[in-house]
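# pasting the structure only:
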């Protein structure tokens, strides 16, 4: 528990405008409407080691699939893009057809949506994401505040401690349980909050 608390204290910064419900400066993770599932993804870099993670949750806020991956030496943007590249691959393996993809990383979401040109080091990864996304019946993309992306943040942090890619079905590693519990309870966060 102390580990995840340290992570959130170190990584809640640089908040931007987002598509999340904000009431009196409160932010919360919002469940997708049926038939959609929601993918949240993120990346992390610590001591030159990069990791990524994502969570796929259903309309009841319950995890369907959770992933953490160690990516070796890389940049934060590449780590986030690689986490996003894995998420739709695994969603298709689960025969999911309607997907909402959300993250606090506009620098990854916007190029996937064609809002602006992608940097050269992310070009092939973004093209892979677009190709995989084309296989869904419907996929929607959006940016959220970091407070609505805590479970994905926690999974990226878990990725720093593992050797390869790890997948969990319908449960999370202990380090991410607090973040999931807050999401599942429909709790709101004050902008800038850390667990």
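Yes, it's here. What you see is a predicted model, and the numbers here were worked out from it, not measured in a lab.

# Going by C-alpha atoms from here, please, whenever you check contacts or count neighbours.
Noted.

# How far does the helix or strand hosting residue 179 sit from its chain's centre?
In this structure, residue 179 is located in helix 177-184 according to DSSP states H and E. How far helix 177-184 lies from its chain's middle: 14 Å, per CA atoms, centre = their mean, to the nearest Å.

# can you check stretch 163-173 too?
Centroid separation for stretch 163-173 versus its chain: 14 Å, with CA atoms, centre = their mean.

# For it, which residues meet the burial criterion?
167, 172 (16 or more other CA atoms under 10 Å).

# what's the distance between residue 105 and residue 22?
Look at residue 105 and residue 22: by CA to CA, to the nearest Å, they are 18 Å apart.

# higher neighbour count, these two?
Ranked by neighbour count (other CA atoms under 10 Å), residue 105 and residue 22 place residue 105 first, with 22 against 14.

# Please name the nearest non-neighbouring residue to that one.
Nearest non-adjacent residue to residue 105, counting by CA to CA, 6 or more residues apart in numbering: residue 143, 6.8 Å away.

# Tell me how many other residues crowd the one you found.
23.

# Are we agreed that residue 154 is in a helix?
Yes - looking at residue 154 with DSSP: H, G, I helix; E, B strand; the rest coil, it is inside a helix.

# try this one next to it:
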């Protein structure tokens, strides 16, 4: 069985938030991506929801070896039981930990924002949907630049904008 990678992120525009995740196979090809307009909540809760959504879709699709990457050090540290969990995300972290039992292998890693650019772009697009959107084996054409930066193993440079 092969590994897949789940990147997740949250986006805030004014007082509204959106979630996004991108699931790629071992070759870096997009298998599934999703974005959701989530209304008003904290960015910490939003990022946790993005992670939970990505894992739920991985479970649904039968993928069992997962590498999870996100730029929220707090979320990654909470899931890895490195820090105390804030009450606002305690139930979400509990859900994520329970979902983790569905996988043969799973690893949660913190990455810098520049290396999470594709998930960030997908989350930003989530503000345009009511309530959500899934892309199967593709991403919108407007994400081709950050996606190919990531595909060849390079983070987008600091300050790069779509």
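Nice, thanks for sending it over. Keep in mind that what you see is a predicted model, and the values were worked out from it rather than measured.

# ok so, going back, surely the residue nearest to residue 105 of the first structure meets residue 108?
No - between residue 143 of the first structure and residue 108 there is no contact under CA atoms under 8 Å: 9.6 Å.

# list residues touching both of these two?
Contact with both residue 143 of the first structure and residue 108 is made by no residue, according to CA atoms under 8 Å, 6 or more residues apart in numbering.

# What sits closest to residue 136 of the first structure if chain neighbours are left out?
residue 97 (5.0 Å).

# Actually, residue 93 of the second structure.
Once flanking residues are discounted, residue 93 of the second structure sits nearest to residue 79: 6.0 Å by CA to CA, 6+ apart.

# Quick one: map the one you found onto the first structure.
Aligned counterpart of residue 79 of the second structure in the first structure: residue 112 (TM-score structural alignment).

# residues in contact with the residue nearest to residue 93 of the second structure?
93, 96, 97, 108.

# ranking these by neighbours, who comes first?
Result: residue 93 is most packed of the contacts of residue 79 of the second structure (other CA under 10 Å), 25 neighbours.

# Which helix or strand contains it?
Counting by DSSP H and E, the element that carries residue 93 of the second structure is helix 90-100.

# Give the aligned equivalent of the residue nearest to residue 105 of the first structure in the second structure.
Alignment note (TM-score structural alignment): residue 143 of the first structure maps to residue 110 of the second structure.

# pretty sure that match is touching residue 71, no?
Yes - at 5.6 Å, residue 110 of the second structure counts as touching residue 71 under the criterion of CA under 8 Å.

# Which of the contacts of residue 79 of the second structure are retained in the first structure?
Of the contacts of residue 79 of the second structure, the ones still in contact in the first structure (both residues aligned by TM-score structural alignment, their matches' CA atoms under 8 Å) are 93, 96, 97.

# The first one reaches residue 50, doesn't it?
No - Residue 93 of the second structure lies out of contact with residue 50 (CA under 8 Å); the separation is 11.6 Å.

# Need the counterpart of residue 49 of the second structure in the first structure.
Under TM-score structural alignment, residue 49 of the second structure pairs with residue 82 in the first structure.

# Return the distance of the helix or strand hosting that match from the chain's centre.
Secondary structure from DSSP H and E places residue 82 of the first structure in helix 76-93. Distance, stretch centre to chain centre, for helix 76-93 of the first structure: 9 Å (CA atoms, centre = their mean).
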